[in-house]
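Trainee: just coords:
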């Protein structure tokens, strides 16, 4: 397949998604499914493999994201009904002040995002975003975008996220230096893409439509008797704590030992969220006077609005899988390797291309690092640590429609496709571009 034809297919697919969803108001799942099938056939994929490729992508993404969304939404509902979200929101607004809520959410996002995947941090913090925005009368985007930017920066640029660890190994980089450089570079990047861009976007993209997720997480009147701040924070932070414990498994015990397996089990995403959700049934449920029947009603009510989100997240994964299996992403990547350019830029560019083609930041980092690792091994004038960060920055570029996060952001924040492109996709691109710029500036100082 020629590069020109591959780029033409991707461009046509993206335009089709925007036009049919925004202009003709066709259900996004139907559009994603149809465009994916059409792209695969036009790319020359055998007809008998087209549907299985889409299904594989859907299953892979939902296998990870589905339980996270379900458990996280139930935990969020318990925070809302018990008044726990109001308690945290009240404390944050008192400490930070109403005018700096967006900065506070960025800091919280950076801290929560260090040990967890983007999707997990998002479902943990989104109830607070809704409640803070409502109680302080702050535009939702001004609160949500800084949190999303912080989670994206930590997911893409900093260990111990799996893709970053793969890049560390491929580039033979030092973890301590990578974390240090990642914090120094990631913090200003999060500020630019978070509070600064968040204020800019909130003033220009007004949200006027009804948001069903806001009804789920915000009570019309705050609960009069609120739960304690520390027990509420402990409940919401318990998944983060358990995942941190799991991440130490290989440091404190031999691989495949009983202790090692137990720690990995405790730190598993679904287990950590499940434990926290079950704890919330008591701490924020029965201990607050709710009956078991009421708690069951809360959890059942919380799942209904997530059905479409899960379908769209899965369909986004199916679209990404089709782009990979059809050979479109490979054709574009091979062409990029033919151009001679500085290694930091080449590693970043490869990650950007794979990100656009696959939708996954993890796949983008892992793929680009595996290609660039042998090349970097023969170069002595490029910092391996900066290569990790530059590759990670490229891996989040554009926030494309074949990324599960695009549809998660769209549905949770009640955005149209066009509004999501104007806000989330621009935010992700700011992270990618400024991440590369700061890496290039740092390379001048280090060299």
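Mentor: Yep, that arrived. These figures come from a predicted structure and were not determined experimentally.
Trainee: okay, CA-based contacts and neighbour counts for the rest of this
Mentor: Noted.
Trainee: what ranges do the strands span in the chain?
Mentor: Along the chain, no stretch is classed among the strands by DSSP state E.
Trainee: quick test: name the residue nearest the centre of it.
Mentor: residue 118 (3.4 Å; C-alpha atoms, centre = their mean).
Trainee: that residue contacts residue 153, doesn't it?
Mentor: No: with contact defined as C-alpha atoms under 8 Å, residue 118 does not count as touching residue 153 (9.3 Å).
Trainee: just to revisit the earlier point, distance check, the residue nearest to the centre of the chain against residue 151.
Mentor: 6 Å (C-alpha to C-alpha, to the nearest Å).
Trainee: what sits against the residue nearest to residue 162 when sequence neighbours are not counted?
Mentor: Spatial nearest neighbour of residue 162, excluding adjacent residues (C-alpha to C-alpha, 6 or more residues apart in numbering): residue 362 at 7.5 Å. The contact partners of residue 362, taken as C-alpha atoms under 8 Å, 6 or more residues apart in numbering, are 156, 162-163, 395.
Trainee: taking those, tell me the two that lie furthest apart.
Mentor: Largest separation among these by C-alpha to C-alpha: 162 and 395, giving 13.0 Å.
Trainee: so which of those two has more stuff around it?
Mentor: residue 395 (38 against 16; other C-alpha atoms under 10 Å).
Trainee: here's the one I want to compare it with:
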């Protein structure tokens, strides 16, 4: 890995913090051997995912075992009085797998339930129709960026893209605006939320690996996402539309159904009803329900800062703002606002919630395996070596975190794999950092994890086909937008690091 020394004490890159290594896990073997083991483990993951096309779950399991197998050779280290051998590596991996499932897996499952209720009820449509229907033609790219960010808050990127493609076509066609000028801001909103804001899997896993405060990270993530979406969305969309002027396809040529929507986009129908007279939640109700877990978790973070420990209000907010409790309450509220309150039966609500889980099973396995991979890396003490190297080389830990995520992202095409690997390697560098700085490291990794989506990323092909672009056009629009988003995120993280 190329070292990235800070050129001077001036500018954004000068924000380097001292790294304490006293509490870090001590290396179980020689430094060179551990570095080789870490690189070999990462290489196994990259090759298996990018070349052999193996499922990332298996790739992470085998990558973790590769790190451990190399680390134990010739090692005479002991852990709790027992030899650090391969059996111990298996135990460490299993422990990390289980702990991550308990902490992050529950949140992903609850988030999936919430998102499915939002989509099935027509709440997402209501948000889109209300915001877009009230925007002037010149304001439409900005409105679509807002729609993408709001819908992207609870939903995975791919689900949000599929959901919003019909309205992207309709808006571009009816307003006679380039499909790219409307689509890029929407994609920027979706992608920024996916990379920077919990409860998406990447930020959640980085928070878990680095021990960051979820409320603080959530608040900083939302704060950071706003300018990131503006720069990578409406502003960059102006350039992208000039580079690739693409008109929206006609009804007959559209690859997705764009008919049958109601409200402001199509100009017909009661804004409180979907087609066929089926009720859907109101705009205010939908937005309030979507923002409920965000408000609860941010309330906890503020209470921890502003109120003394033992204060009754702080005790209540700490409970309600616990991520699991906040998302559980949000799902229960959504079952009413997006279900029972609209006249759904108990069976209909149950089926909507149940149908959300199969789609995230693979993500849950990948995230849990990433937790096991991280535990193996930590147990070898390679994080201690990396911390000492970073301190001696005077490298900004935020920049290092971003670069690691970028390299893995370019190699594997997976934002999740990039987040898993980078946050695992950076886990040993958080000692001595404040809570805010650890949260910024999470955001640096999240920004790096979406850098330059290209041919090895499934999202690249999804965007290419939906927008009916060729490969060079997709690179000029989607790939360039992801790069702008990533670099903008890094610059803002480094700027915030100067004042936090």
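Mentor: Here it is on my side, so go on. Keep in mind that what you see is a predicted model, and the values were worked out from it rather than measured.
Trainee: could I get the TM-score for this pair?
Mentor: In this superposition the chains share a TM-score of 0.66, using TM-score structural alignment, normalised by the length of structure 1; 383 aligned residues with a C-alpha RMSD of 5.1 Å.
Trainee: tell me the spacing between the residue nearest to the centre of structure 1 and residue 175 of structure 1.
Mentor: Counting by C-alpha to C-alpha - residue 118 of structure 1 and residue 175 of structure 1 are separated by 21 Å.
Trainee: any chance of a markdown table for the contacts of residue 362 of structure 1, columns distance to residue 349 of structure 1?
Mentor: Below are the contacts of residue 362 of structure 1 laid out as a markdown table (distance: C-alpha to C-alpha, whole Å):
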| residue | distance to residue 349 of structure 1 |
| --- | --- |
| 156 | 15 |
| 162 | 20 |
| 163 | 16 |
| 395 | 9 |
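Trainee: in helices, which of these fall?
Mentor: Of the contacts of residue 362 of structure 1, the ones assigned to helices by DSSP state H are 156, 162-163, 395.
Trainee: how big is the offset of the longest helix anywhere in structure 2 relative to structure 1?
Mentor: Across structure 2, the longest stretch assigned as helix under DSSP H is helix 283-306. Here helix 283-306 of structure 2, set against structure 1 after superposition, deviates by a mean of 2.6 Å using mean C-alpha distance after the TM-score superposition for structure 1.
Trainee: list the buried residues for that helix?
Mentor: 283, 286-287, 289-290, 292-304 (16 or more other C-alpha atoms under 10 Å).
Trainee: need the longest helix for structure 1.
Mentor: Max-length helix for structure 1 by DSSP H is helix 47-82.
Trainee: so which bit of structure 2 is it matched to?
Mentor: The aligned range for helix 47-82 of structure 1 in structure 2 is 86-121, by TM-score structural alignment.
Trainee: got the end-to-end distance for the matching stretch?
Mentor: Span of stretch 86-121 of structure 2 from end to end, C-alpha to C-alpha: 50 Å.
Trainee: return the set of buried residues in it.
Mentor: Buried, per 16+ other C-alpha under 10 Å, within stretch 86-121 of structure 2: 86, 88-90, 92-101, 103-121.
Trainee: which position in structure 2 pairs with residue 377 of structure 1?
Mentor: Residue 377 of structure 1 maps onto nothing in structure 2, by TM-score structural alignment.
Trainee: meant to ask about residue 291 of structure 1
Mentor: Alignment note: residue 291 of structure 1 maps to residue 345 in structure 2; criterion TM-score structural alignment.
Trainee: now do the contacts for its match.
Mentor: Counted by C-alpha under 8 Å, 6+ apart, residue 345 of structure 2 has contacts residue 339.
Trainee: do the same with residue 377 of structure 1
Mentor: By C-alpha under 8 Å, 6+ apart, the neighbours of residue 377 of structure 1 are residue 171.
Trainee: that one and residue 51 of structure 1, how far apart?
Mentor: 40 Å.
Trainee: circling back: quick one: average offset of the longest helix of structure 1 versus structure 2, please.
Mentor: Mean for helix 47-82 of structure 1 is 1.9 Å (mean C-alpha distance after the TM-score superposition for structure 1).
Trainee: and for residue 43 of structure 2, the neighbour number?
Mentor: Using other C-alpha under 10 Å: residue 43 of structure 2 sits among 16 other residues.
Trainee: right, I mislabeled it, should have said residue 14 of structure 1
Mentor: Residue 14 of structure 1: 15 surrounding residues under other C-alpha under 10 Å.
Trainee: any idea what it aligns with in structure 2?
Mentor: Aligned partner of residue 14 of structure 1 by TM-score structural alignment: residue 42.
Trainee: show me what contacts that match?
Mentor: 63, 421.
Trainee: the helices in the stretch 201-350 of structure 2, which residues?
Mentor: 201-210, 214-230, 236-243, 283-306, 312-320, 323-337, 346-355 (DSSP state H, counting those that start in this stretch).
Trainee: contacting residues for the nearest residue to residue 49 of structure 2 once chain neighbours are set aside?
Mentor: Residue nearest to residue 49 of structure 2 in three dimensions, not counting chain neighbours: residue 56, with 6.0 Å by C-alpha to C-alpha, 6+ apart. Applying C-alpha under 8 Å, 6+ apart to residue 56 of structure 2 gives the contacts 45, 48-49, 366, 417.
Trainee: if you count neighbours, what's buried in stretch 37-48 of structure 2?
Mentor: Taking 16+ other C-alpha under 10 Å as the criterion, stretch 37-48 of structure 2 shows 37-46, 48 as buried.
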